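Chemist: A predicted structure for the sequence below; I have some questions about it.
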Amino acid sequence: MATQVPLHLGEKVMPQAPMVQLNNGEYCVPQHYLTYEHTLESVEALICDIDYDPRYVVFAAEQESGIYIQVGVVGHDNYNNSLQGSKLKLLFGRKWRVEPELSTSEIIQTVFLAIKKSREHEIRELFKLSVNNTVTTPFNTHIDLPLMARFYEPQQQHKTSRNEITPQKQIDTVLSCIDYDGCQLTTTAVQQRPNHLWLVDIAVHCSELSSLPEIEQQTLYLQLQDLSLNTLCRAVMQEFIRLSDLHVDQHFSYKGFFRFDPDIDIAEIASLSQQSRKHELAAHFASEFTKSNKQVDDMRIPPVQAGALAEKHEAIIKQFQLHKTAF
């Protein structure tokens, strides 16, 4: 009877798994009663049913190490100083491994996360800060971390006396050094609360060259501990990341369903989840269900080779008094 429920490629119903009747009268076999053996073909089929921004092209490929997902971004080289004359390119991000035993939902969510992080990678490079007569991209992800760990020396931040400059002037001075995707930022309101936190409203003025729809006609509402360049720049960047993530939430869909859109009623999601789990398992299937879950858990345990990293792990195991099954 369970085989009458339509399945995706790579899915198989556990032996003797129950069918579940939802409140609307429809029957289903929830994902926790399925086993998975995804292939390149099944992953490609899932990607075909995913829609977002056509500038973010999702690829699936396979190497000896397994299947992976990779996002290609249609755009200009962010480090090309002559953007108007440069041609569009397909710029590739990192590879996201897809294990065959992942559930179909997890693979869709991997694509979702890959798009989010590809977009974040891009917008971090679009934040430009003028320091010492030089334009920099301090939030880009290509900065040499081992070099920073070895040579970074914190400098004491210069704090301007409030008698010398007004808070709005202090903010405007910082904002004048920022260029975000060709857009300019201006202060529209500044207020210090009794708890000494600053509430700052910043308007974003987009240029015609801007490629980010989420910042059009946007005002940033920040809460800051202080008005230093470091605090202000980090808060602005974090807000741009939040807006980027929200854009993906609102426009990422699978078969036309916008699962991560904040307008999707969280109570309805909770209800559907409850319906898929609210039933008793027959004894003969409960054993099979437990066995299958253990097999999946065991497959996720990474092999550990002797060496410095293993010794570090051993110290953590002792610290938390963990069971050493995984080692």
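Modeler: That came in fine, so what should we check first?
Chemist: okay, CA-based contacts and neighbour counts for the rest of this
Modeler: Noted.
Chemist: and residue 241, how far is that from residue 94?
Modeler: 19 Å (CA to CA, to the nearest Å).
Chemist: cool, and residue 84?
Modeler: 27 Å.
Chemist: more neighbours: which of these two?
Modeler: Taking neighbours as other CA atoms under 10 Å, residue 84 and residue 94 compare with residue 94 leading, 13 against 9.
Chemist: check which helix or strand that one maps to.
Modeler: strand 89-98 (DSSP states H and E).
Chemist: can you check residue 72 too?
Modeler: Assigned by DSSP H and E, residue 72 falls in strand 66-75.
Chemist: tell me which other helices or strands that strand touches.
Modeler: Here strand 66-75 touches strand 56-63, strand 89-98, helix 104-126, going by 3 or more CA pairs under 8 Å, 6 or more residues apart in numbering; DSSP states H and E.
Chemist: the one helix or strand residue 287 maps to: which residues count as buried?
Modeler: Using DSSP H and E, residue 287 sits within helix 283-299. Using 16 or more other CA atoms under 10 Å as the test for burial, helix 283-299 gives 285, 288-289, 292.
Chemist: from those, pick the one nearest residue 148.
Modeler: residue 292 (45.8 Å; CA to CA).
Chemist: state the distance from the closest one to residue 268.
Modeler: 29 Å.
Chemist: same check on residue 181?
Modeler: 38 Å.
Chemist: these two: who's more crowded?
Modeler: Using other CA under 10 Å, the more surrounded residue of residue 181 and residue 268 is residue 181, with 20 against 10.
Chemist: residues touching the more buried one, list them.
Modeler: 123, 126-127, 209-212 (CA atoms under 8 Å, 6 or more residues apart in numbering).
Chemist: among the residues you listed, name the buried ones.
Modeler: 123, 126-127.
Chemist: second one coming, line it up with the first:
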Amino acid sequence: MNTHKTQQDTGSYIALGEYCLISAPTVNLPNGESCVPQHFYGYNHDLESVESILNHIQFSNHYPIFCAEDDQGLFIQVGIIGRENYQRNNPARSKKIVYGRKWRVEPNLPTSEIIQTVFLALKKAREHEIRELVTLSSIDGQKVSTPFNSHHDLPLMAECHSLFQLSETTQSFTIESIQQLLDTLRFDQTKIQCVDLVHRRNGKVLVDVMFNIGDKEQDKNIEFSELHGIETTLVLNTSSTNELLYALMDTLIQLSDRYVEKHFKFNGFNRFSREHDLRQIGEFSINTRFIQSNKLDEKGKQLITEHNCSVDESRAPNIKLEQQKLRLAESFRNIEMIEGFLPKGF
């Protein structure tokens, strides 16, 4: 799939759901290729064109990517194939598929942004699972909880917010005291080990931890095998149990995000990998976004500006509820100072 072959090319090919705007200029790339930059394209995606995009995305068979449509329009959805998180005591439990949230796709969304929507959906689907895989022993040691999971009753918690007031103070952390806390935690049933500890003069604490590999039977069943056996450093702002727990979760999510960045590919290209030269990405951006004035006449500029304005206007929400207008009134008190398209019906 080459989304940037233009009508001037011998292939005369434009991908499904895309069309070149009238008077769209071509630019020459350092490798000798020519292209029409994406901001001179228009888009009219449908189910078939979105599927053609997904067909060129590679990540993992454990995370099938779906596109579908309902009464509200097109959407992308990530499936997660794995074992049930809440039946950890049964290592032989069968695989199960669950589905993440629906990510809406507007027909005029650029192809590149659809790809990035899938990228973000994968990150968030994995984060959701990781939050359920970190368990904490109860105070009496008889049960375990998943305090980071996304299914707590937030309205009820808000009603009972006094239950969650933090009273702990900073502690004098040692490797032994941290390990004692880590012994009450599990990540996907495996233990977490404190390897080293450094107190910085600015008050921060560096804690080196290892996400240990489980036993051989367990290794076959763990869902995030790429995160096991990793040694990493937690950066704590203060010496407190709460800070340590949050830093642990932040680090697991960060490790997962980096894994997606490295292995998520479109047409075999892992665009978000940090192995690419960021300066060269900057030069590519300059080359495709700063168009010489002689490349585009006044009529062409006007047509492209009108097209971009119509896209921006189409994204303005239609406000029908009076209570919503009242809730948002403060944001739009000085309407004359706001450029762009105001919400419809406001």
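Modeler: Perfect, I can see it now. Quantities reported herein were computed from a predicted structural model and do not represent experimental measurements.
Chemist: any idea what the TM-score is?
Modeler: Laid over one another, the chains give 0.94 as their TM-score (TM-score structural alignment, normalised by the length of structure 1), with 324 aligned residues with a CA RMSD of 1.9 Å.
Chemist: identify the residues contacting the strand holding residue 94 of structure 1?
Modeler: 66-77, 107, 110, 114, 118.
Chemist: go again with 7 Å.
Modeler: For strand 89-98 of structure 1, contacts defined as CA atoms under 7 Å, 6 or more residues apart in numbering pick out 67-76, 107, 118.
Chemist: can you tell me which of those are buried?
Modeler: 67-73, 75-76, 107, 118.
Chemist: what comes up buried for the host helix or strand of residue 286 of structure 2?
Modeler: Per DSSP H and E, residue 286 of structure 2 falls inside helix 278-289. Of the residues in helix 278-289 of structure 2, 287-288 count as buried by neighbour count, 16+ other CA under 10 Å.
Chemist: what's it aligned against in structure 1?
Modeler: Alignment of helix 278-289 of structure 2 against structure 1: residues 266-277, by TM-score structural alignment.
Chemist: what does stretch 16-29 of structure 2 give?
Modeler: Going by TM-score structural alignment: stretch 16-29 of structure 2 matches residues 9-22.
Chemist: what residues of that stretch count as buried?
Modeler: Buried, per 16+ other CA under 10 Å, within stretch 9-22 of structure 1: 9-11, 13-14, 17-20.
Chemist: and for stretch 132-146 of structure 2?
Modeler: 132-137, 144, 146.
Chemist: now the end-to-end length of that stretch.
Modeler: Across stretch 132-146 of structure 2, first to last residue, CA to CA, it's 6 Å.
Chemist: same deal with stretch 217-226 of structure 2?
Modeler: So stretch 217-226 of structure 2: terminal residues 17 Å apart, CA to CA.
Chemist: contacts for that stretch?
Modeler: In contact with stretch 217-226 of structure 2 (CA under 7 Å, 6+ apart) are residues 82, 188, 213.
Chemist: and of the residues you listed, the nearest to residue 51 of structure 2?
Modeler: residue 82 (23.9 Å).
Chemist: the aligned partner of that closest one in structure 1: what's it in contact with?
Modeler: Superposed on structure 1 with TM-score structural alignment, residue 82 of structure 2 falls opposite residue 75. Contacts of residue 75 of structure 1 were listed using CA under 7 Å, 6+ apart, and they are 88-90.
Chemist: do a quick rundown of the strands in the stretch 151-300 of structure 2.
Modeler: 185-187, 192-199, 205-211, 231-236, 265-266 (DSSP state E, counting those that start in this stretch).
Chemist: distance of residue 300 of structure 1 from residue 310 of structure 1?
Modeler: When residue 300 of structure 1 is compared with residue 310 of structure 1 (using CA to CA), they lie 17 Å apart.
Chemist: cool, residue 94 of structure 1 as well?
Modeler: 26 Å.
Chemist: corresponding residues in structure 2 for stretch 228-247 of structure 1?
Modeler: With TM-score structural alignment as the criterion, stretch 228-247 of structure 1 aligns to 240-259.
Chemist: pull out the buried residues from that stretch.
Modeler: 240-241, 244-245, 247-249, 252-253, 255-258.
Chemist: ok, now stretch 146-156 of structure 2?
Modeler: Buried, per 16+ other CA under 10 Å, within stretch 146-156 of structure 2: 146, 148-149.
Chemist: residue 84 of structure 1 - that's part of a helix, no?
Modeler: Yes - according to DSSP: H, G, I helix; E, B strand; the rest coil, residue 84 of structure 1 belongs to a helix.
Chemist: counterpart of it in structure 2?
Modeler: Using TM-score structural alignment, residue 84 of structure 1 sits opposite residue 91 in structure 2.
Chemist: ok, now residue 176 of structure 1?
Modeler: Per TM-score structural alignment, residue 176 of structure 1 is aligned with residue 183.
Chemist: next, count neighbours for that match.
Modeler: Residues near residue 183 of structure 2, counting by other CA under 10 Å: 15.
Chemist: repeat for the one 4 residues further on
Modeler: The tally of other residues near residue 187 of structure 2 (other CA under 10 Å) stands at 22.
Chemist: which of the buried residues of stretch 240-259 of structure 2 fall in helices?
Modeler: 241, 244-245, 247-249, 252-253, 255-258 (DSSP state H).
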